[in-house]
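Asker: Here's my sequence, what's the structure:
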Amino acid sequence: METDKEVLPRMKEKEYQHELRRLHGELVAMQEWVKDTGAKVCVVFEGRDTAGKGGVIKAITERVSPRTFRVVALPAPTDREKSQMYLQRYVPHLPGAGDVVIFDRSWYNRAGVERVLGFCTPEQSAQFLQLVPEVERAIVDSGVILLKYWLEVSPEEQTRRLENRINDPRKYWKLSPMDLKSYSRWYDYSRARDEMFRTTDTAWAPWYVANTDDKKRGRLNVITHLLDNVPYQPLAHKDVKLPKRQKADGYREPVLQVRRIPTPY
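Answerer: Purely as a prediction, here's the structure:
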């Protein structure tokens, strides 16, 4: 897989926050357009472990309404879900009118972690890769704007981030046995990713790859691309004025025996 040849210096926090603030304003404009027009947007995030899917999703959603931007991060399937058609548990989470649904990992688990770690058979993975392009065609034909992102990090950066999780008590919770298994099987994941791209990178639902060795640049690049690929138009700004607040009409604050939190700051 081709990678960007130019290596830029890591973005400074001040520059990052300045650009992120601007993009947050655009995301709010996109949100209002989605609500007003009844558009349906589905964003899929896949990628290497430690590639920063959670950070990108947080950057997208931290200034918008969770009623419009909904994050779906499904747990391991139950025994009942294992007995169902594979895609069945994902379909109910697809967006309706006025929704932006973000999948923090998605149906592509079958092409990645399930395939590499043996949670499905090679036949099941191959069948999934054969069928999913037509399923995604049906999703797009129903009016959904479907965007699929793969976040990629270098082996060296993945090592650095996992070591950081091991040594930083604030991040230790992010370290799972699955991370360690995935780390040891870098090239198995590379082969699975390559096959996934070959079979599911279609004209109607292409893959977009973002390098996230520099997390800040990666987040800004993904958000910018997302905004460029949703045909939103900022709505006219309404002239809003606060109404007059009612008069006290004799009301006084009572002395109530309620517990108040300490105020050390």
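Asker: C-alpha from now on. contacts and neighbour counts both.
Answerer: Fine.
Asker: At which residues are the strands of the stretch 51-200 of the chain located?
Answerer: For the stretch 51-200 of the chain, the strands defined by DSSP state E, counting those that start in this stretch cover 69-72, 99-104, 144-152.
Asker: Could you verify that residue 46 is part of a helix?
Answerer: No - assessed with DSSP: H, G, I helix; E, B strand; the rest coil, residue 46 is strand; it does not lie in a helix.
Asker: thought it was touching residue 153?
Answerer: No - using C-alpha atoms under 8 Å, residue 46 makes no contact with residue 153, being 12.0 Å away.
Asker: Comparing the two, which residue is more hemmed in?
Answerer: residue 46 (24 against 20; other C-alpha atoms under 10 Å).
Asker: what about the nearest residue to the more buried one once chain neighbours are set aside, how many neighbours?
Answerer: In space, and not counting its chain neighbours, residue 46 is closest to residue 150: 4.8 Å by C-alpha to C-alpha, 6 or more residues apart in numbering. Residue 150: 20 surrounding residues under other C-alpha under 10 Å.
Asker: For the comparison step, fold the sequence that follows:
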Amino acid sequence: MDYDNTTEDFSRDWLQAELDDTLDDLFEMEFSEPMLSEEIRKIYKRQHPDMLDNRTYYTNLLRLQSELIKLQYWVEKTNAKVLIICEGRDSAGKGGVIKRITQRLNPRVARVVALQKPSDREMTQWYFQRYVPHLPAGGEIVLFDRSWYNRVGVERVMGFASDNQVEQFLQDVPEFERMLVRSGIIVLKYWFSITDEEQQLRFLTRIHDPMKQWKLSPMDLQSRVRWEDYTKAKEEMFERTNIPEAPWYIVEGNDKKRERLNCIEHILSKIPYEDVATEKVTLPERVFNPDYERRTLPDELYVPQIY
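Answerer: This next block holds a predicted model:
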């Protein structure tokens, strides 16, 4: 038997099966669209004439997700520590990218950290202290959905941090991240970038879509008012925290599909993972006891079969 050809055929068949399975996502998109007004839908489609087509998107997404699984095996085998920081404006697509990265990974290996606002006790701690417990140990991939960079983003723009606190952070964070890298953590920092017009459009779709209104907080609405303040804060953040040991990478996000694929492709290119030999899985024989009789359980234990 030609092992290489057999493996290639299996991979191709698997990819096609997975691609067919993702049609559910397409149906979900079709069902969610009517939630928007006809006017908003027309505007959105007019603003995005060159969006990546679904077949290209799903084919490449599945290919990249299979590579992420290889990365996961390598991280476990080598006890590597990977930290991925995801920052960006509200509605820039961070959550969508994170979801596609972790979608097929083992949650015991790849986990997401999205911290709430600090408690009164945490407000008195060293600023980085509440983030440290969530850093990756050996064999882990951790994705921060927003991070310590809140200090120079929302906290700065909304007045939750003083000028002295912001300046102290900007002085401290480069050395803090150098310490992480020296400890063996692979640090990748991504800024998801969208245009002013795109954010406006996405906020409008959320306002008019009852399935997405929960995503809009009062803070999000203020981010529209303070667009230029956030821009100035972002520019200084890049200037003072873009260090060789942990540089920033900007992902253009006006097209969500391209944003997801480009980010995953970049992550894979920045981590020196290799194929790791895995043990062959063999399904054991079921133990059969001829004297065992299965009990009949009462009907009320079962969920009604409505569908």
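Asker: which of the strands of the stretch 51-200 of the first structure is buried the deepest?
Answerer: Sort those by mean neighbour count, taking mean count of other C-alpha atoms under 10 Å, and strand 99-104 sits at the top with a mean of 23.
Asker: Where in the second structure does that one align, residue-wise?
Answerer: Alignment of strand 99-104 of the first structure against the second structure: residues 140-145, by TM-score structural alignment.
Asker: mean deviation of the matching stretch from the first structure?
Answerer: For stretch 140-145 of the second structure, the mean deviation from the first structure after alignment is 0.7 Å (mean C-alpha distance after the TM-score superposition for the first structure).
Asker: who touches that stretch?
Answerer: Under the criterion C-alpha atoms under 8 Å, 6 or more residues apart in numbering, residues 72, 75-76, 79-87, 94-95, 98, 108-114, 134-136 lie in contact with stretch 140-145 of the second structure.
Asker: Try it again at 10 Å.
Answerer: When contacts are defined by C-alpha atoms under 10 Å, 6 or more residues apart in numbering, stretch 140-145 of the second structure is touched by residues 71-72, 75-76, 79-88, 94-95, 98, 101-102, 105-115, 131, 134-136, 185-189.
Asker: what do residue 46 and residue 153 of the first structure both touch?
Answerer: residue 52.
Asker: And the helices in the second structure?
Answerer: Secondary structure of the second structure (DSSP state H): helices located at 3-21, 23-32, 38-47, 54-78, 94-102, 120-123, 154-157, 163-182, 196-208, 218-225, 227-241, 256-270.
Asker: Residue 306 of the second structure is nearest to which of the ones you listed?
Answerer: helix 23-32 (20.5 Å; C-alpha to C-alpha).
Asker: what stretch of the first structure lies opposite that closest one in the alignment?
Answerer: Against the first structure, helix 23-32 of the second structure falls on no residues (TM-score structural alignment).
Asker: what residues does that helix touch?
Answerer: Looking at helix 23-32 of the second structure with C-alpha under 10 Å, 6+ apart, the contacting residues turn out to be 54, 55, 58, 209, 210, 211, 212.
Asker: any idea how far residue 156 of the second structure is from the equivalent of residue 123 of the first structure over in the second structure?
Answerer: Applying TM-score structural alignment, one finds that residue 123 of the first structure aligns to residue 164 in the second structure. Using C-alpha to C-alpha, to the nearest Å, residue 164 of the second structure is found at 11 Å from residue 156 of the second structure.
Asker: Tell me which of those two has more neighbours.
Answerer: Legend: neighbour count by other C-alpha under 10 Å for residue 164 of the second structure and residue 156, higher for residue 156 (19 against 9).
Asker: tell me the contacts of the more buried one?
Answerer: Contacts of residue 156 of the second structure (C-alpha under 10 Å, 6+ apart): 149, 150, 162, 163, 165, 166, 229, 230, 233.
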